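1. Here you go, sequence then predicted model.
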Amino acid sequence: MRKENAFSIGIYFILGILFFSPKAYAMHIAEGFLPFKWAGIWWVLILPFLALGIKYIKNVIEEQGHGVKMLLALAGAFVFVLSSLKLPSITGSCSHPTGIGLGAILFGPWPMVVLGCIVLIFQAILLAHGGLTTLGANTFSMAIVGAFVAYGVYKLSKKLGAPLWLAVFLAAALGDLITYLTTAVQLSLAFPAESGGIMVSLTKFMGVFATTQIPLAITEGLVTVLVFNVLQEYSKGELQELSIISKEGRI
């Protein structure tokens, strides 16, 4: 069996498990959970990011060609797979890996805004995870803040001389954690505590998220390193074109 076929079968097997295994009643910020005002604010904020992301993807495809399309598809599938693994945490939300870090490392944050938004739409419609009214808030936390933080951490780690595997790990793990810090902020703004306001509410939300999200972030970092290592076996040429690894580079 060819390596490419075996790799594809593995991805389909994982997707099959996710679709046909029992789902917890958990999600991103749930449909209808945010007040109308806040749902609208987050929708407005993501629109310019989506426009720039679409433009960036077009430019990348024109410059890099067919191989990059395959990597973009893989990055989107990785987000879908990881962010479908959910654990209940706070009423109206959940903890889960995001998968955003891998794509942010490969392509930068802008394409991941678009891919993350597409994933969230499919999850809202097909899996009842998240929702369309809360799509703006979920996209902002996972696909915008998470992607930019992951990319920034990766670039900073490499600039400071960190090994490639460590830069990938830190980017994925910290991108995941900051996503949930952002979600906690979003929930705190929408539902400030009666006594103490936003800061008391934020402390409560962050405390509940931390119990599940810290181990999930560490796990996501490790999984991302493993997948990146696999990509060096099957897509080394594309990674070199994207300047992710050198001709001799390897985790």
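-> That came through fine.
2. From now on I want contacts and neighbour counts done on CA atoms only, so please keep to that.
-> Fine.
3. Now tell me what touches stretch 102-117 from outside.
-> Stretch 102-117 has contacts (CA atoms under 8 Å, 6 or more residues apart in numbering) with 49-50, 52-54, 56-57, 72, 75-76, 78-79, 100, 135, 139, 142-144, 147-148, 150-151, 154, 168, 171-172, 224, 228, 239, 242, 244.
4. one more time with 7 Å, if that's ok
-> For stretch 102-117, the external contacting residues (CA atoms under 7 Å, 6 or more residues apart in numbering) are 49-50, 52-54, 56-57, 75-76, 79, 100, 139, 143-144, 147-148, 150-151, 154, 172, 224, 244.
5. that's a strand at S157, yeah?
-> No: with DSSP: H, G, I helix; E, B strand; the rest coil as the criterion, S157 is helix rather than part of a strand.
6. if we can go back for a sec, just the buried ones from the contacts of stretch 102-117?
-> Using 16 or more other CA atoms under 10 Å as the burial test, the contacts of stretch 102-117 include 49-50, 53-54, 56-57, 75-76, 79, 100, 139, 143-144, 147-148, 150-151, 154, 172, 224, 244 as buried.
7. Can you name every helix or strand that the longest helix belonging to the chain contacts?
-> Within the chain, and with DSSP state H defining each element, the longest helix by residue count is helix 197-234. The helices and strands touching helix 197-234, judged by 3 or more CA pairs under 7 Å, 6 or more residues apart in numbering; DSSP states H and E, are strand 94-95, helix 164-190.
8. Comparison target below:
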Amino acid sequence: MHIAEGFLPPAHAVAWTVAAAPFVVYGARQVVVTVRQHPSSGPLLAAVGAFSFVMSAIKLPSVTGSSSHPTGTGLGTAIFRPPVMAFLGTIVLLFQALLLAHGGLTTLGANVFSMAIAGPWAGFAVFYALRRSGVGVLPAVFALAFVADLVTYVVTSFQLALAFPASEGGFWESFGEFMGVFAITQVPLAIVEGLITVVVVRVLMQVAASELLGLGFLKRTEVPDGAGDGQEQTDREEAAR
């Protein structure tokens, strides 16, 4: 979810910016390291950033001062890990604030923390646990995208409740109200996002299998039959010339 420009009290806006900053700086360094170690992953890196931009730009009105939407962070988190997604997510949110008036500059830190940090890390924890237990890549990717989306809305509800506690019942009353309203739209959105992310990963497993292997996302036994045949044929033709 994107909290609107100027909606958070200044002290809260500053605090969330400070909390998010170390993750974003480390993520930027990891992007540089990834590109240096895997130069061919550059287009894939741009693609997952674009995917998150498009998915999270599809917004549905929710509670006052916020909106519900897919996050699109599951794809980049699965392939490049959460630190890289923290930086990519920040770029996505910055461009949306400047170009689409979606979110805002004063609330950028809060939005980054919920969508680009908390969601991806929670989703990746589930993804990692499932993969370690032998679950296939596609079910694990679905779980990652689903959890990352839901945790984003939980953290946004926490942020709003912390800033605007209810006059009766305080923080917990407000938190429950925000969670209840968001759940109406966010739970089905999380399911749809998980399914879309799985479809995209299946396509990438066919057209970018070598990059996914190099990044450690796929095991060699999981590469689909015929994956990369078109690129290998092109490489052979270039070598023959």
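-> Arrived safely. The structure displayed is predicted, hence computed values, not measured ones.
9. Superpose the two chains and report the TM-score.
-> Once the chains are overlaid, their TM-score stands at 0.91 when taken by TM-score structural alignment, normalised by the length of structure 2; 224 aligned residues with a CA RMSD of 1.0 Å.
10. returning to what we had before: who wins for proximity to L18 of structure 1 among the helices and strands packed on helix 197-234 of structure 1?
-> The closest approach between L18 of structure 1 and any of these, judged by CA to CA, belongs to strand 94-95 at 16.1 Å.
11. By how much does that closest one deviate from structure 2 on average?
-> For strand 94-95 of structure 1, the mean distance to aligned residues of structure 2 following superposition is 0.6 Å (mean CA distance after the TM-score superposition for structure 1).
12. Check the mean deviation of the longest helix of structure 1 from structure 2.
-> For helix 197-234 of structure 1, the mean distance to aligned residues of structure 2 following superposition is 0.3 Å (mean CA distance after the TM-score superposition for structure 1).
13. Quick one: work out the angle between that helix and helix 164-190.
-> Using axes from the mean of the first three to the mean of the last three CA atoms, to 10 degrees, the inter-axis angle of helix 197-234 of structure 1 relative to helix 164-190 is 150 degrees.
14. doesn't A78 of structure 2 fall inside a helix?
-> Yes: counting by three-state DSSP, A78 of structure 2 is found in a helix.
15. In structure 1, what sits opposite it in the alignment?
-> Residue-level alignment of A78 of structure 2 against structure 1, with TM-score structural alignment as criterion, gives I105.
16. aligned partner of A20 of structure 2 in structure 1?
-> Taking TM-score structural alignment, the alignment pairs A20 of structure 2 with I46 from structure 1.
17. For that match, give its distance to W110 of structure 1.
-> Relative to W110 of structure 1, I46 of structure 1 is positioned 12 Å away (CA to CA, to the nearest Å).
18. Contact partners for the corresponding residue of structure 2 for V168 of structure 1?
-> When structure 2 is aligned by TM-score structural alignment, V168 of structure 1 is paired with V141. In this structure, V141 of structure 2 makes contact with A78, F127, V198, judged by CA under 7 Å, 6+ apart.
19. of these, which stay in contact in structure 1?
-> With the contact criterion set to both residues aligned by TM-score structural alignment, their matches' CA atoms under 7 Å, these that also touch in structure 1 are F127, V198.
20. Please state the offset of stretch 41-55 of structure 1 from the chain centre?
-> Between the centre of stretch 41-55 of structure 1 and the centre of its host chain there is 16 Å, according to CA atoms, centre = their mean, to the nearest Å.
21. Oh, that last question was meant for stretch 158-178 of structure 1, not what I typed.
-> In this view, stretch 158-178 of structure 1 has its centroid 14 Å away from the chain centroid, taken as CA atoms, centre = their mean.
22. same thing with stretch 37-50 of structure 2?
-> In terms of CA atoms, centre = their mean, the centre of stretch 37-50 of structure 2 is set 15 Å apart from its chain centre.
23. Same question for stretch 143-163 of structure 2.
-> Its chain's C-alpha centre lies 12 Å from the corresponding centre of stretch 143-163 of structure 2 when counted by CA atoms, centre = their mean.
24. Now do that stretch: everything it contacts.
-> Counting by CA under 7 Å, 6+ apart, the neighbours of stretch 143-163 of structure 2 from elsewhere in the structure are 1, 8-9, 12, 70-71, 74, 114-115, 118-120, 122-124, 126-127, 171, 174-175, 178-179, 186-187, 190-191, 193-194, 197.
25. hmm, try it at 8 Å
-> The list of residues contacting stretch 143-163 of structure 2 from outside it, by CA under 8 Å, 6+ apart, reads 1, 3, 8-9, 12, 70-75, 78, 110-111, 114-115, 118-124, 126-127, 171-172, 174-175, 178-179, 182, 186-187, 190-191, 193-194, 197.
26. Tell me roughly how far it lies from structure 1 on average.
-> Plainly put, stretch 143-163 of structure 2 ends up 0.3 Å away from its match in structure 1 on average once the two are laid over each other (mean CA distance after the TM-score superposition for structure 1).
27. could you list every residue that touches the most centrally placed residue in structure 2?
-> In structure 2, the residue lying closest to the centroid (CA atoms, centre = their mean) is T73, at 1.4 Å. With CA under 8 Å, 6+ apart as the criterion, the residues that contact T73 of structure 2 are S52, M85, G89, M115, A116, G119, P120, A145, A148, D149.
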